[in-house]
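Colleague: Next comes the sequence, and after it the predicted model I'd like to discuss.
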Amino acid sequence: MESGAVRYGIIGVGMMGREHMVNLAHLRSEGATVTCVADPHPSSLEHALDLARSLHAPPPAVFPGHRQLLDSGLCDVVVVSSPNMTHFEILMDIINHHKPHHVLVEKPLCTTVEDCRKIVNATKRRPDILVQVGLEYRYMPPVSKLIDIVKSGILGHVKMVAIREHRFPFLVKVNNWNRFNVNTGGTLVEKCCHFFDLMRLFAAANPVRVMASGSIDVNHKDETYDGKVPDIIDNAFVIVEFDNGTRGMLDLCMFAEGSKNEQEISVVGDIGKGEAFVPESIVHVGLRAEGRAGVKIEKAEDARIKYDGLHHGSSYLEHLHFLSVIKGESIDAPAVSLMDGLLSVAIGVAAQLSIEKGRFITIQEILQC
């Protein structure tokens, strides 16, 4: 696509869809404009129109469903920010539509590995479509800085990756869809695909097997929806082994609001150690030879960010990069590929199954499902 105005449609304008609207409004100078939105819930459409007015943006056309949006011809790029369990059907409709639409799909790509694989294979028939998966944690300034540090080799060969997320419970969503595994894929797919994606990046390897322990201990236990009690876990430990010998560990707790940082990421090589802290947005780097006294603390910032939003500027940078690829200003492919999306889901599915079965789960058996 030649540089110039790029028209966006947003499918699903709940909390995250509206967050995308704000990010794109801050990219008007780059040619981004939201021309249409789709959502089956009238209240969500009203909120989107109110938001457009507050942003002094032209009112987008509104549609009750994604097919009407695709048929309208009003957009070149589609952001899929609808509930997880709707991603597969929507993506297949986009891929099979006669008009090509580039796609940014929120994580997780799909809720099952089988559906992810079908999307990967279907997209191979559409070389005219660019698809990026919204694993935007890669773009958070402290995480991005740590990725660069690891790639520089200063830490040596990465041996261990430890990620801690201690945070608040899941937010309330439309019709409480995120309270049930059947809709989300499970907490370790819905939320933690971000961290499994980062583990793969830091390890520079692919997962082999997964062991997890987790449960629902505090959150949502007194909630009922149509007579059903939520089944999403609220805490877990997950160990991931990679094919180059690196090991990763996730420590998740969703009733830990009393934390200074929501995410703490540690990468240890045979020469040194790096750490990233969010939202403090600082990075620690230390070499074994220099000991504790030699640890350097650096602030992580990115001057390009015009809007911090819900994810510390990462969604803005995600859009900025994808837009440059769409406009042909960057020769890079989308930063997060469909295979990245598939494997982040596969690790989460393996972790959920490991909790259920009480044993290690190999990635191979998950990919063969």
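Modeller: Received, thanks. Not measured: the values here are computed from a predicted model. Numbers count the residues shown, from 1 in each chain.
Colleague: Going by C-alpha atoms from here, please, whenever you check contacts or count neighbours.
Modeller: Noted.
Colleague: contacting residues for residue 74?
Modeller: 7, 9, 35-36 (Cα atoms under 8 Å, 6 or more residues apart in numbering).
Colleague: Check it against this one:
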Amino acid sequence: MRAGTIRYAVIGTGMMGREHMRNIALLEGAEITALADPNADSLAQAVAGGRAGLAQYRDHRALLSAGGFDCVVIASPNDTHAAVLADVLAAQKPVLVEKPLCATLEDCRAMLRLAEKAVAPAWVAMEYRYMPPVERLIDKLRAGEAGRLKMIAIREHRFPFLQKIDDWNRFSVRTGGTLVEKCCHFFDLMRFMAGAEARRVYASGAMDVNFVGETYGGRPADILDNAFVVVDFDNGVRAMLDLCMFAEGSYWQEQIAATGDLASIEAFVPGPARFSPDGRVRLSELVVSPRATKQPVREEIHVDPVILAAGDHHGSTFFQHQKFLDMVRHGGTPEVTLEDGMRAVMIGQAAEESARTGSAIAL
């Protein structure tokens, strides 16, 4: 290890765990020293390509006992987060835990209680906050360019859930449901942009196309593949999510709009290049549309192609890791707290309940 290098342990070496590994490899003064995953094939894929010297464990508790690292990334399946995070908090190492914080609100609350006694900081990986076009939107919103914020609209039209180990992401009991697993990102963004807490959630959703009639290990898939969700915030801001996961032909994967009494500010984010028809990178865009001039101003957002190639989240995983590494190295507090993670799960769980019952859910 080079002097001053921060050593990472990664727990969970599936698709998202390997994305974290690729991005950590781009950070100056950081290296991965240990991995843990109960799945041997997943571990083998993670160490392929020159990483064979890493300490490897089939049980995260053995990794934690062995030491030899300065911080931890948790990227295991959603329903394992509570047990793994509890052990990491007890080990007193800074941790970046993938979203959602936990698959249930009850587990989230239990983690907050444990964290009250922990010394090391815990950061929830809400990558969408760190997408460059979204960061630009938020900067302009904070600068007052939209005026008094009134409405937030988020549209994600994308590809279906990808295949994961043991098909864990086909089942609501393991994921928390699509509106927790996939959409906690967006509910976190809504809270962050509104600067307020949700007071009511109402949703309509279904599994209409993806995995209909499919079974995995004898169990039918039960996750939503489309939904509309409306969230009312306690400061009067209203937010809407339009999710479709059988729309991989869309040019823009995410469209995020913040509209106030002076202007609308919109971020347009393409999907990963590996899913585009020609495999080429599409630039994201930011558009500011003032009411006074009625002349939209469009800006292309450029991201280093090396950073884009390291993951499927438009560079956000790298930029998030830069800030997490700075916190580990120099101290400070997480930008996305366990409280933030819990609040996002709360909205997602309420949206799942609303879609299931047809009733608005008060928070």
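Modeller: That came in fine, so what should we check first? Because the structure is predicted, anything quoted here is derived from the model rather than measured.
Colleague: Residue 119 of structure 1 is in what secondary structure piece?
Modeller: Assigned by DSSP states H and E, residue 119 of structure 1 belongs to helix 113-123.
Colleague: whereabouts in structure 2 does that helix align?
Modeller: Aligned by TM-score structural alignment, helix 113-123 of structure 1 corresponds to residues 105-115 of structure 2.
Colleague: average distance between the matching stretch and structure 1?
Modeller: Mean deviation of stretch 105-115 of structure 2 relative to structure 1 after superposition (mean Cα distance after the TM-score superposition for structure 1): 1.0 Å.
Colleague: Run through who's touching that stretch.
Modeller: Under Cα under 8 Å, 6+ apart, the answer for stretch 105-115 of structure 2 is 82, 85-86, 89, 101-102, 122, 338-339, 341-342, 345-346, 349.
Colleague: what about 7 Å?
Modeller: For stretch 105-115 of structure 2, the surrounding residues in contact (Cα atoms under 7 Å, 6 or more residues apart in numbering) are 82, 86, 89, 101-102, 338, 342, 345-346.
Colleague: Closest to residue 64 of structure 2 out of the residues you listed?
Modeller: Checking the contacts of stretch 105-115 of structure 2 against residue 64 of structure 2 by Cα to Cα gives residue 89 as the nearest, at 10.5 Å.
Colleague: Is that closest one in contact with residue 118, as I believe?
Modeller: Yes: here residue 89 of structure 2 lies in contact with residue 118, judged by Cα atoms under 7 Å, at a distance of 6.0 Å.
Colleague: Which of these two has more residues huddled nearby?
Modeller: Taking neighbours as other Cα atoms under 10 Å, residue 89 of structure 2 and residue 118 compare with residue 89 leading, 22 against 18.
Colleague: residues contacting the aligned partner of the more buried one in structure 1?
Modeller: Under the alignment (TM-score structural alignment), residue 89 of structure 2 pairs with residue 95 in structure 1. Residue 95 of structure 1 is in contact with 123, 126, counting by Cα under 7 Å, 6+ apart.
Colleague: element containing residue 95 of structure 1?
Modeller: Residue 95 of structure 1 belongs to helix 87-96, assigned by DSSP H and E.
Colleague: so how many other residues sit close to residue 303 of structure 1?
Modeller: 6.
Colleague: Regarding it, what is its secondary structure?
Modeller: With DSSP: H, G, I helix; E, B strand; the rest coil as the basis, the three-state label of residue 303 of structure 1 is coil.
Colleague: which bit of structure 2 covers stretch 180-197 of structure 1?
Modeller: Under TM-score structural alignment, stretch 180-197 of structure 1 corresponds to residues 171-188 of structure 2.
Colleague: which one's the longest helix in structure 2?
Modeller: If you go by DSSP state H, structure 2 has its longest helix at helix 338-357.
Colleague: now that helix and helix 105-115, what's the angle there?
Modeller: Put simply, helix 338-357 of structure 2 runs at 170 degrees to helix 105-115, going by axes from the mean of the first three to the mean of the last three Cα atoms, to 10 degrees.
Colleague: What is whichever helix or strand comes after helix 338-357 of structure 2 packed up against?
Modeller: Proceeding N to C from helix 338-357 of structure 2, the next assigned helix or strand is strand 361-362, under DSSP H and E. Judged by 3 or more Cα pairs under 7 Å, 6 or more residues apart in numbering; DSSP states H and E, the packing partners of strand 361-362 of structure 2 are strand 198-206.
Colleague: Identify the residue of structure 2 aligned to residue 8 of structure 1.
Modeller: That one, residue 8 of structure 1, aligns with residue 8 by TM-score structural alignment.
Colleague: count of neighbours near the residue nearest to its match when sequence neighbours are not counted?
Modeller: Distance criterion Cα to Cα, 6 or more residues apart in numbering; nearest residue to residue 8 of structure 2, sequence neighbours excluded, is residue 32 at 4.5 Å. When neighbours are counted by other Cα under 10 Å, residue 32 of structure 2 registers 21.
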